[in-house]
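**Q** Task: produce atomic coordinates for the following.
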Amino acid sequence: MKYKILVAEDDNDIVKILKLYLDNSGFEVVYVDNGMDALKKIQEEHIDLALLDLIMPIMNGYELTKNIREISNIPILIFSAKYEISDKILALSIGADDYLTKPFEPMEVIARINSNLRRCYELDDRFKNQDKNFKLQVGELNLDLDNFTIEKNGLPINVTATEYKILAKLMKYPGRVYSKAQLYESINGEYCDSDDSTMMVHISNLREKIEEDPKNPKYIKTVRGIGYKIEVKK
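**A** As a prediction, the model looks like this:
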């Protein structure tokens, strides 16, 4: 399968480098130089993954990510010269799946793209094949592995592809404790120490969406010094 990648970047030198590596990796690539055109491409074409610069004309990467999340759950990778952890947390909090800092190694970009595509698309069948009923339930939460939907009390909950995979992993075995590394590797296949903060942001985002009181969660519990589990007291 040939995946279609959208690259939104206004630096021609970076575009030339990305074009060389993305073309050689077998991707079909669409290039735009501003956020507004990027949003139009996603609205008009089938895009499998978006690679977005944070600072762009007309609409920046933050605004673009918010707008994309209103219409699509495709993986979003943001790359930026901003390296502060607060910038990364903000990007992940509004719906980005990954964050790379400039300057970057082109092969790392390719690796991140492949892992996010695998996380979003290729693992879907793996999750479904592991469960004959295609449905998971914990308390008032219902996750449909066939239709890739999540509901609470019958009402749909909008999550990103990464958040969906994390919740599916936790709901598959309620009560089982997973470290941040185990969760990350199960949905991404790769892990490094810097991914700790990424997983913490994804868990925080999930709690905001499924918990009545995110600061006192009913479902996703932190096991201090180890990781996370999902459970509901009977």
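**Q** only C-alpha atoms for contact and neighbour calcs from this point on.
**A** Noted.
**Q** Give the other helices and strands that the strand or helix carrying Gln137 contacts.
**A** Using DSSP states H and E, Gln137 maps to strand 135-138. Strand 135-138 sits against strand 141-144, helix 161-172, with contacts defined as 3 or more C-alpha pairs under 8 Å, 6 or more residues apart in numbering; DSSP states H and E.
**Q** Would you mind saying which of those lies nearest Asp124?
**A** Asp124 lies closest to helix 161-172 among the helices and strands packed on strand 135-138, at 8.5 Å (C-alpha to C-alpha).
**Q** helix or strand right after that closest one?
**A** By DSSP H and E, the next helix or strand past helix 161-172 is strand 178-179.
**Q** Would you mind listing the outside residues contacting that next one?
**A** Strand 178-179 is contacted from outside by Leu170, Ile226, Gly227, Tyr228, Lys229, using C-alpha atoms under 8 Å, 6 or more residues apart in numbering.
**Q** that older thread, include mean neighbour count and distance to Lys4 when you put the helices and strands packed on strand 135-138 into a markdown table, please.
**A** Formatted as a markdown table, the helices and strands packed on strand 135-138 follow (neighbours: other C-alpha atoms under 10 Å; distance: least, C-alpha to C-alpha, whole Å):
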| stretch | mean neighbour count | distance to Lys4 |
| --- | --- | --- |
| strand 141-144 | 20 | 26 |
| helix 161-172 | 21 | 17 |
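**Q** and Ile89, which of the ones you listed is closest to it?
**A** Ranking these by proximity to Ile89 (C-alpha to C-alpha) places helix 161-172 first, at 14.8 Å.
**Q** to compare against the first, here's another:
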Amino acid sequence: GEVDKEKQYIRTLIDRMIDGIVLVSSLLEDDDVQDIKRQGTPLVLVGENRGNSSGPIVRIDCKDASFKAVVHLIESGHREIAMIFGSMPAIENQRKIEGYMEALRNAKIPVKPEYVLEAENNIEGGYVATRRLIALDPGPQAIFCSSDILAFGALDAIRDSDRSVPEDVAVMGFDNVRMSSLMVPKLSTVSKPLHRMGLSGARLLLDVIESRDSGEAVMEELVLQSKLKIRKSCGHKERINEIF
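**A** Reported below is the predicted structural model:
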């Protein structure tokens, strides 16, 4: 599988005596990451892996990003807000769920267990979960998805149910992948600072390598903030006619 491939690539790199590794959105478990560190190869994670790894790591504040996304839906007039989350990466999605729930609690909106669904992180997963949500009575006024891929499935499911986005159900994604601005309607989403994450990961790895000689302490965790990218799908009246 994909995990075995990743392990093989890492073994090949270590055999070639590379100076260090930056693992981006790794599929490895925490024990696997610790094994690499014990072999003496400098390592930095960018994005959170499956286990709750110790640093050095560069990640985004998923809880805060989700909180802001759901607050925006609330401020746009929605009260019945559902969430669809993917099974992986587990840590990031757990933080997104925490942000979603905190936003609802702060607005004195009850968290409905039937409104929080786990799905395979693909278009079909988002589609199936959304069909389940809109079959509820009452169904949600808005759906927050833990990835844009899930949101694409949500858009399809709402259309196939003879409903409109955002008039009947608003949709908010997460990631701001390129396709999100090409959807109809254009998808509101959370934009991650990918360039800065990569740059910070490389700089942090250089610090780790240099610290082996200098003995200086290295930052264990760098948490970056995301931004909302508001487009038509969330129904915000000020952006309803947005072109870009």
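**Q** Mind checking the TM-score on these two?
**A** In this superposition the chains share a TM-score of 0.39, using TM-score structural alignment, normalised by the length of the first structure; 114 aligned residues with a C-alpha RMSD of 3.6 Å.
**Q** Give me the buried positions along the top helix by length along the first structure.
**A** Longest helix in the first structure, counting residues (DSSP state H): helix 195-210. Judged by neighbour count using 16 or more other C-alpha atoms under 10 Å, the buried positions of helix 195-210 of the first structure are Thr198, Met199, Val201, His202, Ile203, Asn205, Leu206, Arg207, Ile210.
**Q** how about the strands of the second structure, start to end?
**A** Here the second structure has its strands, by DSSP state E, at 21-24, 43-46, 57-60, 81-86, 116-119, 142-145, 170-172, 189-191, 221-224, 227-229.
**Q** How about the first structure?
**A** Assigned by DSSP E, the first structure shows strands spanning 4-8, 28-32, 49-53, 76-80, 98-101, 135-138, 141-144, 149-152, 155-156, 178-179, 220-223, 227-230.
**Q** Deepest-packed of those, please.
**A** Comparing the strands of the first structure by mean neighbour count (mean count of other C-alpha atoms under 10 Å), strand 49-53 comes out on top with a mean of 25.
**Q** Give me the nearest residue to Lys180 of the first structure, chain neighbours excluded.
**A** Gly227 (5.5 Å; C-alpha to C-alpha, 6 or more residues apart in numbering).
**Q** I'd say the one you found and Tyr184 touch.
**A** No - look at Gly227 of the first structure against Tyr184 with C-alpha atoms under 8 Å: they stay out of range, at 11.2 Å.
**Q** you'd agree Thr198 of the first structure is up against Leu90?
**A** No - assessed by C-alpha under 8 Å, Thr198 of the first structure is found out of contact with Leu90, at 10.7 Å.
**Q** okay, now Arg212 of the second structure: neighbour count?
**A** 12 (other C-alpha atoms under 10 Å).
**Q** residue contacts, it?
**A** Counting by C-alpha under 8 Å, 6+ apart, Arg212 of the second structure has no contacts.
**Q** returning to that earlier point: adding distance to Thr65 of the first structure, write the strands of the first structure out as CSV.
**A** Listed next are those as CSV, based on distance: least, C-alpha to C-alpha, whole Å:
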stretch, distance to Thr65 of the first structure
strand 4-8, 11
strand 28-32, 15
strand 49-53, 8
strand 76-80, 7
strand 98-101, 12
strand 135-138, 29
strand 141-144, 25
strand 149-152, 21
strand 155-156, 21
strand 178-179, 28
strand 220-223, 26
strand 227-230, 27
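**Q** Go through these and name the closest to Asn188 of the first structure.
**A** That would be strand 98-101 among the strands of the first structure, by C-alpha to C-alpha, at 10.9 Å.
**Q** I'd like to know which elements the closest one is packed against.
**A** If contacts are counted by 3+ C-alpha pairs under 8 Å, 6+ apart, strand 98-101 of the first structure sits against strand 76-80, helix 85-93.
**Q** and with 7 Å instead?
**A** For strand 98-101 of the first structure, the packing partners by 3 or more C-alpha pairs under 7 Å, 6 or more residues apart in numbering; DSSP states H and E come out as strand 76-80.
**Q** Now do the strand it packs on against strand 4-8, angle only.
**A** For strand 76-80 of the first structure against strand 4-8, the angle by axes from the mean of the first three to the mean of the last three C-alpha atoms, to 10 degrees is 30 degrees.
**Q** hmm, back to that, right, and the helices and strands packed on strand 135-138 of the first structure - which one's nearest Lys16 of the first structure?
**A** Nearest of those to Lys16 of the first structure, taken as C-alpha to C-alpha: helix 161-172 at 29.0 Å.
**Q** Burial check on Ala69 of the second structure, number of neighbours?
**A** Ala69 of the second structure has 29 neighbours, counted by other C-alpha under 10 Å.
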